[in-house]
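Trainee: Any chance you can model this:
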Amino acid sequence: MKLSFDLRALRYFLAVAEHGGFTRAAHELHVAQSAVSQTVASLESRLELRLFHRHERRISLTPEGELLLGHARELLGQAESIELAMREVHGLVKGEVRIGIPSMLGSYYFPPLLMGFKSRHPGIRLTVVEAGTRRLQRMIADGELDLGVVTDDVSTQGLERRHFLREEMVVCVPRDHRFAKRESVTAREVLGEPLVLFQDGYFHREFVDRLAVETGQQPQVAFQSNLIPLTKAIVRQGFGITTFLRRVVEEPDLAAVSFEPAAWLDLSFAWKHGAYLSRAEQTFVDFVLEHHASL
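Mentor: Have a look, this model is predicted:
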């Protein structure tokens, strides 16, 4: 008798044997119980053997099932090793991704993406550097980073990029501020207030500097800090206002107010022009592009 083994059928058989029933096995496999039952029944039919004793409230392996159990574990272990080896060939298991991220994205956007990617590819080492957009560009050009996040409105000469995110820049004020109940405010109104700003080189600061150029009005800088929690604390206490990506201003005692007209920030992955992205790096970019819409 010539047999061919279906790895899926062996996985279902193994799950039933290890979990002591079809219902528990289906739950662990995230499939319908009927699919598990039918697959195991089909396996028994092909083998012309009974693998389980079906009791009223439980099941147990037959001697033939006990024999198959050891072989199934061995075959599935070999299949997993083969899959692992093939993934390693493509650089999906081993390797390193070095990426530079601005602080606002690093704190409020990328954590679930980084954890999700690490869960899917545990063997890939992720090195994350927080810095301003300008410094990230220099680090990419100097080969210190493979990938970085840059804004689309800055010069990216010598870089290739892929757009992945569009976010609204808003005014962040305390709830008792006169702007808090308004739907929008103008750039001139914002620049007339004491401001808490990032230092030069960050897109947050460049955004405000650009507003100053467009309006011909100098910003009133009350504080400079690259620390988001400190900036929020200063705003919360009424010592100044600031601008953030909208998702950063999601706290009960802070209000996010749109600019008039609305201000949008486009962000892209960037890497050195002509540089080869490793499979691990390309996989990371693809992962973020695939998942960003759901966050």
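Trainee: When you work out contacts or count neighbours from here on, use the C-alpha atoms and nothing else.
Mentor: Fine.
Trainee: buried ones in the longest helix along the chain?
Mentor: Using DSSP state H to define each element, the chain has its longest helix at helix 63-89. By 16 or more other Cα atoms under 10 Å, the buried positions in helix 63-89 come out as 65, 68-69, 72, 75-76.
Trainee: now for it, which elements pack on it?
Mentor: helix 7-19 (3 or more Cα pairs under 8 Å, 6 or more residues apart in numbering; DSSP states H and E).
Trainee: Go ahead and name everything in contact with the helix or strand just after the helix it packs on.
Mentor: As assigned by DSSP states H and E, the chain's next helix or strand after helix 7-19 is helix 22-29. Outside helix 22-29, the residues within contact range by Cα atoms under 8 Å, 6 or more residues apart in numbering are 12, 15-16, 19, 32-33, 36-37.
Trainee: repeat that for 6 Å
Mentor: Helix 22-29 is contacted from outside by 15-16, 19, 32-33, using Cα atoms under 6 Å, 6 or more residues apart in numbering.
Trainee: what comes into contact with whichever helix or strand comes after it?
Mentor: Following helix 22-29 in sequence order, the next helix or strand is helix 33-47 (DSSP H and E). Residues outside helix 33-47 that contact it (Cα under 6 Å, 6+ apart): 9, 13, 23, 26, 50.
Trainee: re the thing from before, the longest helix of the chain vs helix 7-19, what angle?
Mentor: Relative orientation of helix 63-89 versus helix 7-19 (axes from the mean of the first three to the mean of the last three Cα atoms, to 10 degrees): 120 degrees.
Trainee: Taking their axis directions, helix 63-89 and helix 33-47 sit at what angle?
Mentor: Using the same axes, to 10 degrees: helix 63-89 against helix 33-47 is 110 degrees.
Trainee: Now show me the structure for the sequence below, then we'll compare the two:
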Amino acid sequence: MDIRHLQCITEIVRLSSFTRAAESMHVTQPTISKMIKGLENELNVEIFVRDGKQVKLTDAGEAIVRHAGPILQLFDGLRTELNDITYLNKGSIRIGLPPMAGSSFFPPVFKQFQERYPGIRIRMFENGAVKIGEDLAAGRLDVGVVLLPINSEVFDSFPIVQDRLKVVLPKAHRLADRRRIELAELADEPFILFDNDFALHERILAECRAIGFEPRVAYESSQWDFIGEMAGEGLGVAMLPDSICRSLNPDKARAVPLVNPIIPWELVMAWRREGYLSLAAREWIRFTRKLFTQSSL
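Mentor: Predicted structure coming up:
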């Protein structure tokens, strides 16, 4: 027994005729009779009896029709929902966003996407790029914003932001009026870093070690604005992307370009090369790739 059988039986009952049911289902009358006979043989019961020109249900037929209604309603609901998903009227996307990227670049992106696809639900997970990369690899996220470099054998991606780090200092700091600062000049300063869920945490430590010193980490946080405020209060020096530094309070903090080395901050939208990617997630990738290519977000 399959859905087609149930549809056939309910049409015969609704129209009280094999012939009219066949017309309704766009098949021939012998075809519909053969379907019913085959089902009766399969179930070893009679479904219909003919009483003159009338078609009546047997007890077995009554039982089938009684259960067929809810089953066909569920089937129609499933077909409608699949159609909605196919045409992007429904669905959900799990997106991983680092706090800096989320607050600085994505509110207008979400707005435009939701205006275009109001039925798609965006489930946003805020974490550092390290945790987002782990969740992407494990399939707990569909797409996520991460910091380069990434494993191109595992992830596909497209660029979102290309930036570089600046040193954030209080206005009264001895280096605040410099046009640029070398990393070695910060060897004796307390550092304020993102915590180790963020790719910048290990990146900054690695760059310091590469030139011969181990930085003294005074504070760690997951919030870029809090880091900027602490640096402005003189609790240590911080390193934040140029695009983020523009949002800091200029009455408290100075942001000076970092050189020797220049530390890039390059964000990409990433997703797994292998595994299932929903239609909604694929459309998010297509939509945002076009948006970031066309704009300076």
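Trainee: How alike are these chains, TM-score-wise?
Mentor: Scored against TM-score structural alignment, normalised by the length of structure 1, the superposed chains reach a TM-score of 0.65; 211 aligned residues with a Cα RMSD of 2.3 Å.
Trainee: what's the most distant pair in the contacts of helix 33-47 of structure 1?
Mentor: Farthest-apart pair in the contacts of helix 33-47 of structure 1 is Ala26 and Arg50; separation 19.9 Å (Cα to Cα).
Trainee: neighbour-wise, which of those two wins?
Mentor: The residue with more neighbours, out of Ala26 of structure 1 and Arg50, is Ala26; 20 against 17, by other Cα atoms under 10 Å.
Trainee: Secondary structure element for the closest residue to Thr156 of structure 1 other than its chain neighbours, which one?
Mentor: The shortest distance from Thr156 of structure 1 to any non-neighbouring residue, by Cα to Cα, 6 or more residues apart in numbering, is to Gln137 (7.7 Å). Counting by DSSP H and E, the element that carries Gln137 of structure 1 is helix 133-141.
Trainee: how about that helix: buried residues?
Mentor: By 16+ other Cα under 10 Å, the buried positions in helix 133-141 of structure 1 come out as 133-137, 139-141.
Trainee: next one: stretch 242-258 of structure 2
Mentor: Within stretch 242-258 of structure 2, the residues scored as buried using 16+ other Cα under 10 Å are 242-245, 248, 252-258.
Trainee: which outside residues touch that stretch?
Mentor: 165-171, 176, 180-182, 232.
Trainee: Just the buried ones among those residues, please.
Mentor: The neighbour-count test (16+ other Cα under 10 Å) applied to those identifies 165-171, 176, 180-181, 232 as buried.
Trainee: So which residues of structure 1 form strands?
Mentor: Listed in chain order, the strands found in structure 1 under DSSP state E are 52-54, 59-61, 95-101, 124-130, 147-151, 159-174, 184-185, 194-197, 220-224, 242-245, 254-272.
Trainee: so which of those strands is the most packed in?
Mentor: Highest mean neighbour count among these (mean count of other Cα atoms under 10 Å): strand 147-151, with a mean of 26.
Trainee: In structure 2, what range does it match?
Mentor: Using TM-score structural alignment, strand 147-151 of structure 1 lines up with residues 143-147 of structure 2.
Trainee: how close does the matching stretch sit to structure 1?
Mentor: Following the fit onto structure 1, the mean deviation recorded for stretch 143-147 of structure 2 is 1.4 Å by mean Cα distance after the TM-score superposition for structure 1.
Trainee: ok, and what's touching that stretch?
Mentor: Here stretch 143-147 of structure 2 has contacts from 95-97, 129, 266-271, using Cα under 6 Å, 6+ apart.
Trainee: Most widely separated two among these?
Mentor: Top of the distance list for these (Cα to Cα): Ile95 and Glu266, 18.0 Å.
Trainee: ok, back up a step: list buried residues within the contacts of helix 22-29 of structure 1.
Mentor: The neighbour count (16+ other Cα under 10 Å) marks 15-16, 33 as buried among those.
Trainee: can I get those residues in CSV with distance to Val154 of structure 1?
Mentor: Formatted as CSV, these follow (distance: Cα to Cα, whole Å):
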residue, distance to Val154 of structure 1
Ala15, 54
Val16, 57
Gln33, 55
